[in-house]
Each structure stands twice: as C-alpha cells, then as structure tokens.
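**Q** pasted the sequence and its predicted model underneath.
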Amino acid sequence: MTGSLTAARAMAAAAARLRAAGVADPARDARLLLAHAARIDAARVTLIAPEELSPEIAERYEQLVSLRAIRVPVSHLTGEREFYGRRFKISGEVLDPRPETETLIEAALSEPFARVLDLGVGSGCILVTLLAERAQATGLGVDISEAACLQASANAVLHGVAERAEIRRSDWLSDVAGRFDLIVSNPPYIALDEMAGLDEEVRRHEPELALTDGGDGLGAYRRIADGVMRHLAPGGRLLVEIGPTQVAAVIALFAQAGLVDIGIVQDLDGRDRVIRARRG
C-alpha cells in the first residue's frame, strides 16, 4: 500500500491479504481498519473510496493490516468494540465482547430491575449496557482484575452511567455486600483441557483469566451458586452465560443452591447460551 493508492484499492489489497492469512471476515476487517487509520467513522469509508490515501494514513493502515494478518484482534487494534449498539473501549486486559452475550442482555431487560450486580465485570459491557438501558437502575460490577475494573470504570464514564455504577475489585462474591434483584455474569467457562483447541486469535490475545478457571470450567458457577442466595432479593433473578456443554451441570448447581424457575435461553443461532434462575 502506498500513498498513490485510492482507498478502494488499498482496501481490496488489504482484504486479499487478510483472506490469505485466514481471517474470517477480511472485507469487514479491512474496512474497519481503514476507518481507524483515517480516523473516520466506518460508515464513511465508502465516501473516501475514490480518494487517494495520504502517506500518513497509508502507513498507519499498513501497520494495522500487518498486525491483523498475524491475528491480533480488530478490537485490540482499534481499541474499541461495538456491543448492543454502543462502542466500548477494549484492551488486551479484558474479554472482547461477543455478539452472543447480547442474549444475556435481552433476557435481563425482559423484566424490570432496580439494582444489578455483574460478577466478572470485565470491560463493563454488560453492566454499562443494562444501566444505560434502564435509566433508574443502579449497579455494582466486580472483578478480580484491577485492570478490568479500570476498563469498566472508563466505559461507565464514556456512556454516562458512572454515577449509578460502582466498580470494585472482588474475587466473585467475596467482597460484595447487600442484595440485588438482578445478578448477571459471563464467567470464564472454558475447561483447561479445552484451551489448546481454541482459535489462535482467542488463545493468544484474550486474557486467560477471563477464559478459563484453570479446571473443569465450572469453578465460577460453583462460586456463584455457593453465595448467590445471600445476595439475591426475594424474587430476584440470576442470569449466567454458559459454554455449549454445561447446561445440565449448571442447572444442577443452581437447583442444589435452592434457586427455582431454572431455564435455558437460546441465542439467535439456536444454541443454549444463558441459564436463568430465580430466588423464590
């Protein structure tokens, strides 16, 4: 790529390069990276397509495409990821928000809530989204990672919910007080022996702490089940994202904890994605 190339030709060359590198959606990524290099909104890329790239933009684009070709995630290169219609600041210290997690958001928003707890808050995408969608609600997000707490706090400020969101370092429920009518979590659910089979992009660039418990993948659910009844208000709901093989095990843990009305919420692809439960 050189400054003499039009934006359209540069994108085409980038897409071909990313396709050869095995990137799943090369055209999309080429467009997003060009928008970032040119410091414009992705929706405006088609407007600059006939224009020649300046040497500065071409150089930035070359660097971004080179990094994407070795499978550095787009969100890590641009520093942000869209989730439920909002852009969240992202770093290598937190799990990259997935579209599938929007299933949990939809389930949470299906009933009213006033006070929400997000266990393993990460980037803050779940807690911040729920507070942004429910202007009267307040919430607490906890994470064992101090870096994640800082990232979640930044996103709370970015989306104007910081006054209603408390972010605190805690090992699951260890330092949580009070009761909530909604508790949510997207915990690390990949078993240690499954890590080697993950996509290289995830394995190399996502924080291991957010992916696996270092055991059978059920450790977080056990911790949640052990303490959830002390923190759920009567009638309060618990919603957790799960791995594809964990439905029966998580349901059993929650039933043993005394939760009722336990059920499964499927994502848009028809896969079991969220377990819902309630305190009687």
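**A** Perfect, thanks for sending it. Here the structure is a predicted model, which means the values were calculated and not measured.

**Q** rest of the way, CA atoms for contacts and neighbours
**A** OK.

**Q** what are the ranges of the strands in the stretch 1-150 of the chain?
**A** 80-83, 86-89, 115-119, 138-143 (DSSP state E, counting those that start in this stretch).

**Q** with mean neighbour count and distance to Ala37 added, can I get those in a markdown table?
**A** What follows is these, written out as a markdown table (neighbours: other CA atoms under 10 Å; distance: least, CA to CA, whole Å):
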| stretch | mean neighbour count | distance to Ala37 |
| --- | --- | --- |
| strand 80-83 | 18 | 14 |
| strand 86-89 | 20 | 17 |
| strand 115-119 | 25 | 34 |
| strand 138-143 | 24 | 32 |
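
**Q** including distance to Glu100, could these go into TSV?
**A** Below are the strands of the stretch 1-150 of the chain laid out as TSV (distance: least, CA to CA, whole Å):
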stretch	distance to Glu100
strand 80-83	10
strand 86-89	15
strand 115-119	17
strand 138-143	20
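
**Q** for Leu33, find the nearest of the ones you listed.
**A** Smallest distance to Leu33 across the strands of the stretch 1-150 of the chain (CA to CA): 11.5 Å, for strand 80-83.

**Q** just checking, what packs against that closest one?
**A** Strand 80-83 sits against strand 86-89, with contacts defined as 3 or more CA pairs under 8 Å, 6 or more residues apart in numbering; DSSP states H and E.

**Q** A further structure is provided below for comparison with the first:
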Amino acid sequence: MYKINSNNYTELADKTVNSLLDWGTNYLTKGNIEDAALNAELLLGHLLNYSRSDIRINYKRRLNTNLIIKYKSLIYRRIKNEPLQYIQGGTEFMGLWLKVDKRVFIPRPETELLVEKVLEICNNKKDKKYYLLDIGTGSGNIPVAVAHKCSNVLIDAVDIDKNALKVAEENIKRYRLSKRIKCIHQDIFNYNNKILLEKYDIIVSNPPYIPYVEYLDLAPEIRKYEPAKACTDCADGLTFYSKIIDLSKFILKEGGTCLVEIGYGQSKKVSDIFSEGGLKNIKIYKDLNKHDRIVSGIK
C-alpha cells in the first residue's frame, strides 16, 4: 500500500487548493484508486464544503496547516480502499443526499430504476393510498425516495440489522417522513405477526443477491468495508427471492405487485421463482447498461 507522511509538506508546491488537489490526485493514482482526480476533488470539496465549481473558482485559496492535515487523512483512508461514500458520510440517491456509513450497504445508481418502477405504479392512481413493504431497507434509500416523491404511499421498512435501521431512521427524519415510513426490526426467515398482520399493494426489495463464490472476488472496498450480509446470501444468490415470494402469498394483496433488483445472469432464475410462486405478468427491466436489473410480477 502506498503510504502517506501526513506531516511532510515538501511535496506541495504551495498550500493552495489547486496544489493540494494535485497532490491528492497524485497519491490516489499511485495507490491505484480508480478515478483518482475525481476522488481527490470530491474529498477536498467534502472537507471545504465546496461544490466542484467552487473548487475551480477558489483554486488559488491558501489553506492552513490544519486543513491540509485533515485532507491528507481523508486521502489515506481512501488509499486503504475505504469507500468514498463512507468517508463523505453520505451519498446521492434519486437527487437526495442520504447518510451512509459502515453499518449499511451503499445505494447504487442501478437501484434508482427499482424506485422509478415503484413510482410508476403509485403515480398511476394518485387518489389511491398505497401500502408498500421494503424488505432489507438498509439505509432506507428506497422508502425515502419513494415517499419523498409520492405522497400517497405508506411504507413499512424491514431489516434484520438494528444498526442499519438506525441509519434508515436518520434519513427518514432528515426528509420529515416519519409519519409515512415505519422501520421494523425483522428477520424475514423467522417472521412474526409484525408484518403478517398487514396486506401490501407493493413489495419491493434489493436483497443480498451476490453468490458467495462471486462475493469472494469482489473489490476490496466492498469486501473490507460494506456489510457482507447486505451483499451476499452466502449461497447461490437466490435465497431471498424464494423467501420473498413465499411471503407474498400471505401479505401481498390480490393484484399487488412484487418488484426486486437482481444481479447479472439472474433474470431467468428469478423469473422462474416468481412464476412458480404464482405471480403473473412477469416483466424484466434493463438498466442503463442494458443489463437485466429488475424483475416484477403481479399476484
């Protein structure tokens, strides 16, 4: 690993924003971090509370020693493969800034498609009240995005991890959605009447779908930092889909929709699980990279 001497300033041409940005880019490049320049810029912007345009406007601003030390510590964390989003303390999802840390899986842009498909259903009849269940809510990104953009939805957000739910609750409160989103601590493989008493119009989930053999080969910033149980089922990646469909038999209303995010090469198997579980009108949606990403079905 490329090491940083945080007290050595001889590497800096001067103490300006531009010089520090060049320094950060150089170190991240030597540390084999992808998109080194972008990472260096985003970390400096995070430290200074600057947008990317602010950095360009203030490139001649001289920084004090304390700020330089703090920036170097951020660069050091990134070189150790800590995800940029954890260092920043948050990420953008559907135009919303959400808190994330090591307690939760980092929301990916691909999941925005899942939210968009849910919104299409909820916006179809704006005078109807929809009841939605999000299984494995993590940071709460899906319910927060849905509730923020659609006022006719009430959501139960379920997760097995109490610590993850604390993050979700912070994001829910940030956007003042506590009256419409309820967090529930629940293991869906050992469920009780906390959710079985409800009937939902929509069940949505971005479950741990990475097969364990593939998980072992993932990038270090995923394996070393993101919660393993949010990434993989420690099996073939299909465990949660079968359980979700099993649950849908009891808690999904007739005519209700189940939508899930899937991994590469899983569309056929997940579609079969949906079909065998009694769902109809099964559809597969592709993401921007033309990969099958969402499977939906109607009860």
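**A** Good, I have the coordinates. Here the structure is a predicted model, which is why all the values come from computation and not from measurement.

**Q** who wins for proximity to Asp199 of structure 1 among the strands of the stretch 1-150 of structure 1?
**A** Using CA to CA, the nearest of these to Asp199 of structure 1 is strand 80-83, at 18.8 Å.

**Q** thought Gly243 of structure 1 was touching Arg273?
**A** Yes - with contact defined as CA atoms under 8 Å, Gly243 of structure 1 reaches Arg273; the gap is 7.1 Å.

**Q** quick one: contacts for Val274 of structure 1?
**A** Residues near Val274 of structure 1 by CA atoms under 8 Å, 6 or more residues apart in numbering: 103-104, 239-242, 264-266.

**Q** now, the residues you listed that are in strands?
**A** 239-241, 264-266 (DSSP state E).

**Q** list only buried entries from those residues.
**A** 239-241, 264-265 (16 or more other CA atoms under 10 Å).

**Q** got these as TSV, with distance to Asp213 of structure 1 columns?
**A** As requested, those are arranged in TSV below (distance: CA to CA, whole Å):
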residue	distance to Asp213 of structure 1
Leu239	19
Val240	15
Glu241	15
Ile264	22
Val265	23
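
**Q** count the neighbours of the closest residue to Gly3 of structure 1 other than its chain neighbours for me.
**A** Nearest non-adjacent residue to Gly3 of structure 1, counting by CA to CA, 6 or more residues apart in numbering: Pro55, 4.5 Å away. Using other CA atoms under 10 Å, Pro55 of structure 1 has 14 other residues around it.

**Q** list the contacts of the most centrally placed residue in structure 2.
**A** Taking CA atoms, centre = their mean as the criterion, Pro107 is the residue nearest the geometric centre of structure 2, at 1.2 Å. Shown in contact with Pro107 of structure 2 (CA under 8 Å, 6+ apart): 91, 93, 139, 141.

**Q** mind checking what the last one lines up with in structure 1?
**A** So the one you mean is Asn141 of structure 2. Here Asn141 of structure 2 is matched to Cys125 in structure 1, going by TM-score structural alignment.

**Q** return the distance of Arg179 of structure 1 relative to Ala255 of structure 1.
**A** 20 Å (CA to CA, to the nearest Å).

**Q** higher neighbour count, the two?
**A** The residue with more neighbours, out of Arg179 of structure 1 and Ala255, is Arg179; 18 against 15, by other CA under 10 Å.

**Q** tell me which residue of structure 2 lines up with that one.
**A** Match for Arg179 of structure 1 (TM-score structural alignment): Lys199.

**Q** contact partners for the closest residue to that match other than its chain neighbours?
**A** On the basis of CA to CA, 6+ apart, the spatially nearest residue to Lys199 of structure 2 that is not a chain neighbour turns out to be Ile251, at 4.6 Å. Contacts for Ile251 of structure 2 (CA under 8 Å, 6+ apart) come out as 195-200.

**Q** mind checking what the residue nearest to the centre of structure 2 lines up with in structure 1?
**A** By TM-score structural alignment, Pro107 of structure 2 lines up with Pro97.

**Q** need the contact list for the residue in structure 1 that Asp161 of structure 2 lines up against.
**A** Under the alignment (TM-score structural alignment), Asp161 of structure 2 maps onto Ser145 of structure 1. Applying CA under 8 Å, 6+ apart to Ser145 of structure 1 gives the contacts 122, 169.

**Q** ditto for the one 4 residues further on
**A** For Cys149 of structure 1, the set of contacting residues under the criterion of CA under 8 Å, 6+ apart consists of 121-123, 142-143, 167-169.

**Q** got the residues you listed as JSON lines, with distance to Met195 of structure 1 columns?
**A** Shown next, in JSON lines, are the contacts of Cys149 of structure 1 (distance: CA to CA, whole Å):
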{"residue": "Val121", "distance to Met195 of structure 1": "22"}
{"residue": "Gly122", "distance to Met195 of structure 1": "19"}
{"residue": "Ser123", "distance to Met195 of structure 1": "22"}
{"residue": "Val142", "distance to Met195 of structure 1": "25"}
{"residue": "Asp143", "distance to Met195 of structure 1": "21"}
{"residue": "Ile167", "distance to Met195 of structure 1": "29"}
{"residue": "Arg168", "distance to Met195 of structure 1": "28"}
{"residue": "Arg169", "distance to Met195 of structure 1": "26"}
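
**Q** restricted to helices, list those.
**A** Using DSSP state H, the subset of those located in helices is empty.

**Q** quick one: which of those is nearest Gly227 of structure 1?
**A** Val142 (14.3 Å).

**Q** what does Leu28 of structure 2 align to in structure 1?
**A** Checking TM-score structural alignment: Leu28 of structure 2 goes with Leu18.

**Q** and for its match, the neighbour number?
**A** Other residues close to Leu18 of structure 1 by other CA under 10 Å number 23.

**Q** you'd agree it is up against Arg71?
**A** No - contact criterion CA under 8 Å: Leu18 of structure 1 and Arg71 do not qualify, at 9.1 Å.

**Q** helices of the stretch 51-200 of structure 1, start to end?
**A** 55-69, 74-78, 102-109, 125-133, 146-158, 200-205 (DSSP state H, counting those that start in this stretch).

**Q** great, nothing more from me.
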